[in-house]
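J.: sharing a sequence plus its predicted fold:
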Amino acid sequence: MPLGASPQRGRGAQSATVPDRFGLPTREMDGDWRDAMEALDGPPVKLRTTVTEEHPKTILSFNQSPDIFFDRSVNAYRGCEHGCVYCFARPTHAYHDLSPGLDFETKLYAKPNAAQLLKETLARRKYRPRPIAMGTNTDPYQPIEGDYRITRQLLEVCLDARHPVTITTKSDRVLQDLDLLAEMARRNLVAVAISVTSLNPVLSGKLEPRAAAPAKRMAALAKLAEAGVPTHCSIAPVIPAITDEFMESIVAEAAGAGVKSCGWIPLRLPHEVSPLFREWLDVHFPDRARKVMGIVKSIRGGRDNDPSFFSRLRPTGVWVELFRARFLVACRRNAIRKTHFELDCDAFRQPETGDQLRLL
């Protein structure tokens, strides 16, 4: 897309990049009428979001990554309509021969049997509980959750089994489950993180076009904290020369909302996210695109992205030191810190399945 081109309205990605990491061939012209469809009918007027239901055989994913805090996660959906242009999960759509660009935010997949699968997994005799992370790949409270309520069903299973859960989201839709979350919090079974990138709704509308506005996210943090739910404000990602100016004000507003924990994560651009983000810069910030990418490269060892364990989450350089110092000063001023929430794994009880009833 040329510099200064018109933005793709209502979407984060500006194009449908073709995945090539897996040797997937692009579709060749074969004389089918669809080859000439756009030439005959013109380009599509508006991108539509589609949702396909899928029924996987397993729902709990395990990982052995040494630099992240969880070892298991659940994703109720694939793809995410929030459309955050910087989303590190975008490349997962390439596994299915779909674009990490526009396909990731328009071609979504829902897993209606997720709660039943989780219940069956937790009921296995050899299962041992540790916190399940929700929202690690796609947002559990993206717009289609309003219809499917799969995340709520998963929380109901976890509450019944007394199984701990962590949630990361950019949506105030999380408040629809405040009744469950408050009950889980009373049992020390849940912690919720809401990601806030900036406090400017116009900028957020460009970065994450279908996520909740910053003010709504802050209000959700306040209501969660008021209900006694352990809350964390994640300033993520921090984009140099675009969103870093909001670090101090986000910390201050989070503290004013009653949040006791904050953290920040620098921008990551793995695989196809890098060209998508560069394209986004050319459309929305052509005047500072070179500066932004220059800083990104300076903290990532001269590359757009550093994929190595530990260093991928701990970039280095003068810019990182500056951001870290600013963040720590803001936290001291507002009596806030980053907290690792210790959730209760000892209260776990296996769910009832079939005709087997719980004895206690």
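T.: That came through, no problem.
J.: when you work out contacts or count neighbours from here on, use the C-alpha atoms and nothing else.
T.: OK.
J.: verify the stated contact: Phe277 with Val85.
T.: Yes. Under the criterion of Cα atoms under 8 Å, Phe277 makes contact with Val85 at 6.2 Å.
J.: higher neighbour count, the two?
T.: Set Phe277 next to Val85 and count neighbours by other Cα atoms under 10 Å: Val85 wins out with 27 against 23.
J.: contacts only, for Gln153.
T.: Counting by Cα atoms under 8 Å, 6 or more residues apart in numbering, Gln153 touches Ala115.
J.: can you check the one 5 residues further on too?
T.: Contacts here follow Cα under 8 Å, 6+ apart; on that basis Cys158 touches Pro164, Val165.
J.: how about the helix or strand harbouring it: buried residues?
T.: Assigned by DSSP states H and E, Cys158 belongs to helix 150-161. Using 16 or more other Cα atoms under 10 Å as the test for burial, helix 150-161 gives Ile150, Thr151, Arg152, Gln153, Leu154, Leu155, Glu156, Val157, Cys158, Leu159, Ala161.
J.: following that helix, which helix or strand comes up?
T.: strand 165-169.
J.: what are the boundaries of the strands in the stretch 201-350 of the chain?
T.: Secondary structure of the stretch 201-350 of the chain (DSSP state E, counting those that start in this stretch): strands at 231-238, 262-266.
J.: and the comparison structure, right after this:
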Amino acid sequence: MGKRPSSRPPGRGATVNAASTRFALPDRLPDGDWRDMQAQIDGPPPPLRTTVTLERARTIISRNPSPDIPFDRSINPYRGCEHGCIYCFARPSHAFHDLSPGLDFESRLFAKPDAAGLLRAELGRPGYRVAPMALGTNTDPYQPIEGDWRITRQLLEVLAETSHPLAITTKSDRVVRDIDILAPMAARNLATVCISITSLDAKVARTLEPRAPTPERRLAAVSALATAGIPTYVSIAPVIPAITDHEMEHLIARAAQAGARHAFFIPVRLPHEVAPLFRAWLETHYPDRAGKVMAIIRSLRGGRDNDPDFFTRMRGQGPWAELLRLRFHRACRLHGLNRDRPALDTNLFRPPRGPQGELF
């Protein structure tokens, strides 16, 4: 069975823009027959444009007490993500703004231009206790708008100035533009970078992550970072049964060849509005196996579309999850990954200079 024709805007991941029902928000009403008539007269609608709204945040460091995540603080310079990854677990966060986790999430973005100043103030507060800062835990800090806004780079400059350890996760090779900051930090055991690669198949990646760099560009970024002496991870996240799971061994081999020292994987997660968005995506791009994919996902998730429980949400459960783990660990041993994982240095931190720092 072939793929069904799609009415989604070109270059976008979600096929629909349904409203959230978790916050009693009304569903968006259809606009009536005039849409069809207008399309016949004027042709298809114009391309969906990306908009950026300024967000004046009060704080920039988010705290996370989850016991199955290896960090307790993070920074997200942007809300929403233009990469458009259909599986992104951050999509439901757009519902807090009365926006859709579908197309709105990847086209109606928010930027925090005051982020670096807020970070400087928070690091200068009395009693601040240092621990590795995570960037890219919710939305990508190197999504396309970073090329213009450079908020992530400004944050790195503050972290470098204060010798604060950090760990970056991204799908973008744009991170290599900041090697001039990251390499000196890595030489002092203050920085790591994780590049997320879901598939090596450019066609699969284009539908899964329509505005993210190609897999080959991400592997080139791994090589550039490793050559610069920056400890580099590869994240195979998510692994999607019957679509990308067969690539695991080849992807680990390519990651090791590019210079990655560590890797990890996470089976696909479908929290809240992500589940119906993902189902719609499957029906558009993989109607021949949509039922099979969801059946395996439910077997991984205890009979549900999503398992929100700590620990199992990251690992999955059942025979499929165990098979993925065995394949992953065998491939990592074969290619020399995950042999050691030294902790970042938290002893070099110094509060920032300037009016805020001088007060204490």
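T.: Done, it's in. Nothing here was measured: the structure is a model prediction, and the numbers come from that model.
J.: hang on, the earlier thing: quick one: common contacting residues for Phe277 and Val85 of structure 1?
T.: Ala13.
J.: in structure 1, which spans are helices?
T.: Secondary structure of structure 1 (DSSP state H): helices at 37-41, 102-106, 114-122, 145-148, 150-161, 178-186, 201-207, 214-226, 247-256, 273-284, 289-299, 318-333.
J.: those: which one's closest to Leu359 of structure 1?
T.: Proximity to Leu359 of structure 1 (Cα to Cα) singles out helix 150-161 among these, at 13.3 Å.
J.: how far does that closest one sit from the chain's center?
T.: How far helix 150-161 of structure 1 lies from its chain's middle: 20 Å, per Cα atoms, centre = their mean, to the nearest Å.
J.: now swap in stretch 77-85 of structure 2 and tell me
T.: From the chain centre to the centre of stretch 77-85 of structure 2 is a distance of 8 Å (Cα atoms, centre = their mean).
J.: other residues contacting it?
T.: 12-14, 50, 60, 90-91, 94, 105-113, 115, 139-141, 143-144, 151-152, 208-212.
J.: which of those residues count as buried?
T.: Listed as buried from these are 12-14, 60, 90-91, 94, 105-113, 115, 139-141, 143-144, 151-152, 208-212; burial here means 16+ other Cα under 10 Å.
J.: residue at max distance from the center of structure 2?
T.: Residue farthest from the centre of structure 2, counting by Cα atoms, centre = their mean, is Ile41 at 40.0 Å.
J.: for it, give its distance to Arg35 of structure 2.
T.: According to Cα to Cα, to the nearest Å, Ile41 of structure 2 and Arg35 of structure 2 sit 10 Å apart.
J.: same question, Gly303 of structure 2
T.: Distance from Gly303 of structure 2 to Arg35 of structure 2, by Cα to Cα: 40 Å.
J.: likewise for Ile75 of structure 2?
T.: 41 Å.
J.: who has more neighbours, the two?
T.: Ile75 (23 against 13).
J.: for the corresponding residue of structure 1 for the more buried one, which residues are in contact?
T.: In structure 1, the residue matched to Ile75 of structure 2 (TM-score structural alignment) is Val74. Applying Cα under 8 Å, 6+ apart, we find Val74 of structure 1 in contact with Ile59, Leu60, Ser61, Ile132, Ala133, Met134, Gly135.
J.: same check for these, but in structure 2.
T.: By both residues aligned by TM-score structural alignment, their matches' Cα atoms under 8 Å, those still in contact after alignment to structure 2 are Ile59, Leu60, Ser61, Ile132, Ala133, Met134, Gly135.
J.: residues contacting the first one?
T.: So the one you mean is Ile59 of structure 1. Counted by Cα under 8 Å, 6+ apart, Ile59 of structure 1 has contacts Val74, Asn75, Ala114, Leu117, Leu118.
J.: how much space separates the first one from Thr168 of structure 1?
T.: Looking back up the chat, that one is Val74 of structure 1. Distance check for Val74 of structure 1 against Thr168 of structure 1: by Cα to Cα, it reads 12 Å.
J.: which neighbours do the two share?
T.: Ala133, Met134, Gly135.
J.: and those, which is closest to Pro315 of structure 1?
T.: For those, the nearest to Pro315 of structure 1 is Gly135 (23.1 Å; Cα to Cα).
J.: what's the neighbour count on that closest one?
T.: Gly135 of structure 1: 21 surrounding residues under other Cα under 10 Å.
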